[in-house]
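Chemist: the amino acid sequence is not available; the structure is as follows:
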């Protein structure tokens, strides 16, 4: 697929926003400024943006406890997300959801989820709703290698094929389910497991935006055409621990540094577009500077914004459907 200059700038900017968002939260958390539990997706930017690139506002995604990148890639308000991280009333969920429960139904973001694998059946429901309404909308379920052993995910794979749902399951395999290596905990062949349920399954380099986008585009197209569910195995890596405060001593010494040096998603993107003379170093650097200033501003605002009022404690706890 040929990308316009403006599209390349948008793709790079979105990945850069995710990286800066996560890196700054890491810093603020280390200073004790961020309440609640935090899981960061720095290093996984290309997968989130590459998958969401061909989605529209009416398509749905479900995410994991590591959901900031997916939320940004789907187009949610980054300023409101930062306010949510700081538990402010002006946050995306009015300061009541926090990092692990970030959601924006109006943007098709069904929510991050603190329960491993819990997003898969939610996405199946969204996909079924799209089909029953006669639209060509689809749903995407992001989950990790650890969730691939969860019953809810396996049941969702089965249900998606039985009902021929327009859904893409995106297995973002960062190599570790918390502290357990995926090569130890995930038995058999990842693609063949999905194929055993009758799904089409592909594997892609999750560090490479262009590779992810091409694979996701193929699978999304066939889902919109009513050809059924698919699984995309996105192989990538996270830069921080499983959670903020995790020293990640289970990872081999130098592993993260080597990935940053050789396979960093932003580096690979820049190398590609600079080498093909599609964007200049100056244009990319300008994006970097603008994003840094933007995130700086959001953090300053979030620290000064008021928390939810006590009288709103039970508001939003129940809804009418």
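Modeler: Nice, I can see it. All values derive from a computational prediction rather than experimental measurement.
Chemist: C-alpha only now, for contacts and for neighbours.
Modeler: OK.
Chemist: and for stretch 194-204, what's in contact with it?
Modeler: Residues outside stretch 194-204 that contact it (CA atoms under 8 Å, 6 or more residues apart in numbering) are 157-158, 161, 191-192, 211-212, 215, 228-235.
Chemist: also stretch 243-252?
Modeler: With CA under 8 Å, 6+ apart as the test, stretch 243-252 has contacts from 26, 29, 37-40, 179, 240-242.
Chemist: now with 7 Å?
Modeler: Under the contact criterion CA atoms under 7 Å, 6 or more residues apart in numbering, stretch 243-252 has outside partners 38-39, 179, 241.
Chemist: so which of these sit within helices?
Modeler: Using DSSP state H, the subset of the contacts of stretch 243-252 located in helices is empty.
Chemist: what residues of whichever strand or helix holds residue 195 count as buried?
Modeler: Assigned by DSSP states H and E, residue 195 falls within helix 190-196. Going by neighbour count (16 or more other CA atoms under 10 Å), the buried part of helix 190-196 is 190-191, 193-195.
Chemist: ok, of those, which one's closest to residue 61?
Modeler: Nearest to residue 61, judged by CA to CA, of these is residue 194 at 19.3 Å.
Chemist: related to what we said a few turns ago, now the buried residues of helix 190-196 in a markdown table, with distance to residue 73?
Modeler: Output for the buried residues of helix 190-196, formatted as a markdown table (distance: CA to CA, whole Å):
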| residue | distance to residue 73 |
| --- | --- |
| 190 | 25 |
| 191 | 25 |
| 193 | 28 |
| 194 | 25 |
| 195 | 28 |
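Chemist: of those residues, closest to residue 278?
Modeler: residue 191 (34.3 Å).
Chemist: and the strands in this protein?
Modeler: Secondary structure of the chain (DSSP state E): strands at 60-62, 139-144, 167-173, 176-177, 180-181, 200-205, 230-235.
Chemist: pick the most deeply packed of these.
Modeler: Burial of the strands of the chain is given as mean neighbour count (mean count of other CA atoms under 10 Å); strand 60-62 ranks first at a mean of 30.
Chemist: other residues contacting it?
Modeler: With contact meaning CA under 7 Å, 6+ apart, strand 60-62 is reached by 108-112, 119, 123, 126, 138-142.
Chemist: end-to-end on stretch 71-80?
Modeler: Distance across stretch 71-80, first residue to last, is 11 Å (CA to CA, to the nearest Å).
Chemist: second structure follows, compare the two:
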């Protein structure tokens, strides 16, 4: 019976296995459904126990995470190109190198949870559900952008996502937020994406203590390997459960790295060496680490991942085409969406005789 089945399978697939899709189908028959993976232990502060040091990664999850990180990487590289072509103007902060942070965070929370962030938020925009088209179109100031083309890189928003804010919390405001959240036991997870540089200054030159996970003082903290998506996922699950159980706030420091400079006006090479960036790319790249884990655990293979890469490139190219051809918002829309669910009202323009109508 087994020989007959083997013969039937061989006959059905003979002559067609040269097609990539069919090769992928045949290969998927031999993939593992899941794998148990070891992850680095987190450094703990004011906690008796922390996230697990091993977790199960399913093939479905791995493919989802890999594709999401590749989309964010390609989207940021395309943003860099479009900025240099002058399709994108103004401030623009790219997050390539930090993909495990945003994808891992989303994997550890619920879609109904609320996320608030400062800039360098393109990746979080995508993981929160915004399309590549709407993100790139916002960067180019087009009507199809997620903020109708009026926000740009630092002002992007989506459902349960209040992000891309240009204001970064200074130490005073952060300390006040820590204090009130601890005082009222608010279910808040504070996250420090520590990419090792504050604009152009290394953290060792600016901070007497670089243990940012301890900066909450009276708030428990975790220091997490932010280049490993599974470490970020499990730490986020742990932190979210800490809050949901009524224990109050918690602070997570994600140790990560940005490949680009602080912003597009910063080449990122005057305060760090090219060798440093190269070493991070070659040894700690989050996409590379996930790819190796998937292949080593038989969750995928090189051919299948190449197909995903090609599909991602196509999606980003199509989004970029849309972002450079979609119309810009008209002048009449300048004052739209100033308030939420309010009747229309007049707004004075730069010239006191010119008025615009604001609608929600």
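Modeler: Alright, I've got the coordinates. These figures come from a predicted structure and were not determined experimentally.
Chemist: report the TM-score for the pair.
Modeler: After superposition, the two chains reach a TM-score of 0.86 (TM-score structural alignment, normalised by the length of structure 1), with 286 aligned residues with a CA RMSD of 1.4 Å.
Chemist: farthest pair in the contacts of strand 60-62 of structure 1?
Modeler: Spanning the widest gap among the contacts of strand 60-62 of structure 1 are 112 and 138, at 18.0 Å by CA to CA.
Chemist: can you tell me the closest non-neighbouring residue to residue 212 of structure 1?
Modeler: Spatial nearest neighbour of residue 212 of structure 1, excluding adjacent residues (CA to CA, 6 or more residues apart in numbering): residue 50 at 5.1 Å.
Chemist: grab the nearest non-local neighbour of the spatially most central residue of structure 1.
Modeler: Taking CA atoms, centre = their mean, the centroid of structure 1 lies closest to residue 70, which sits 2.6 Å from it. Nearest-residue entry for residue 70 of structure 1: residue 48, 5.2 Å, with adjacent residues in sequence omitted and distances by CA to CA, 6+ apart.
Chemist: corresponding residues in structure 1 for the lengthiest helix in structure 2?
Modeler: The residue-count maximum for a helix in structure 2 (DSSP H) belongs to helix 59-84. The alignment of helix 59-84 of structure 2 onto structure 1 (TM-score structural alignment) covers residues 5-30.
Chemist: and the matching stretch, how far from the chain's centre?
Modeler: Put simply, stretch 5-30 of structure 1 sits 12 Å off its chain's centre (CA atoms, centre = their mean, to the nearest Å).
Chemist: would you mark the buried spots in it?
Modeler: Buried residues in stretch 5-30 of structure 1 (16+ other CA under 10 Å): 8-9, 11-26, 29.
Chemist: with structure 2 superposed, average distance for it?
Modeler: With both structures laid over each other, stretch 5-30 of structure 1 and its partner residues in structure 2 are 0.8 Å apart on average (mean CA distance after the TM-score superposition for structure 1).
Chemist: ok, back up a step: and the one in structure 2 that sits across from the residue nearest to residue 70 of structure 1 in the alignment, how many neighbours?
Modeler: Matched to structure 2 by TM-score structural alignment, residue 48 of structure 1 sits across from residue 102. Using other CA atoms under 10 Å, residue 102 of structure 2 has 26 neighbouring residues.
Chemist: surely residue 102 of structure 2 and residue 125 touch.
Modeler: No: under the criterion of CA atoms under 7 Å, residue 102 of structure 2 makes no contact with residue 125, lying 8.9 Å away.
Chemist: the alignment partner in structure 2 of residue 166 of structure 1: what's it in contact with?
Modeler: Aligned by TM-score structural alignment, residue 166 of structure 1 pairs with residue 187 of structure 2. When contacts are counted by CA under 7 Å, 6+ apart, residue 187 of structure 2 touches 243-244, 246, 248-249.
Chemist: same thing with residue 82 of structure 2?
Modeler: The neighbours of residue 82 of structure 2, taking CA under 7 Å, 6+ apart as the test, are residue 88.
Chemist: gap between the residue nearest to residue 70 of structure 1 and residue 170 of structure 1?
Modeler: For residue 48 of structure 1 relative to residue 170 of structure 1 (CA to CA), the value is 10 Å.
Chemist: before we move on, what about residue 192 of structure 1?
Modeler: Using CA to CA, residue 192 of structure 1 is found at 15 Å from residue 170 of structure 1.
Chemist: which ones are touching the match of residue 48 of structure 1?
Modeler: Residue 102 of structure 2 makes contact with 123-124, 127 under the criterion CA under 7 Å, 6+ apart.
Chemist: from those residues, which single one is nearest residue 45 of structure 2?
Modeler: Among these, residue 124 lies closest to residue 45 of structure 2 (CA to CA), at 26.4 Å.
Chemist: over in structure 1, tell me which residue corresponds to the closest one.
Modeler: With TM-score structural alignment as the criterion, residue 124 of structure 2 lines up with residue 70 in structure 1.
Chemist: please apply the same query to residue 285 of structure 2.
Modeler: Alignment note (TM-score structural alignment): residue 285 of structure 2 maps to residue 264 of structure 1.
Chemist: aligned to residue 98 of structure 1, what sits in structure 2?
Modeler: Taking TM-score structural alignment for the superposition, residue 98 of structure 1 sits opposite residue 152 in structure 2.
Chemist: residue 228 of structure 2 versus its match, what's the distance?
Modeler: Distance of residue 152 of structure 2 to residue 228 of structure 2, computed by CA to CA: 29 Å.
Chemist: returning to that earlier point: just put the strands of structure 1 in a markdown table and tack on distance to residue 247 of structure 1.
Modeler: Output for the strands of structure 1, formatted as a markdown table (distance: least, CA to CA, whole Å):
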| stretch | distance to residue 247 of structure 1 |
| --- | --- |
| strand 60-62 | 28 |
| strand 139-144 | 20 |
| strand 167-173 | 20 |
| strand 176-177 | 14 |
| strand 180-181 | 14 |
| strand 200-205 | 26 |
| strand 230-235 | 22 |
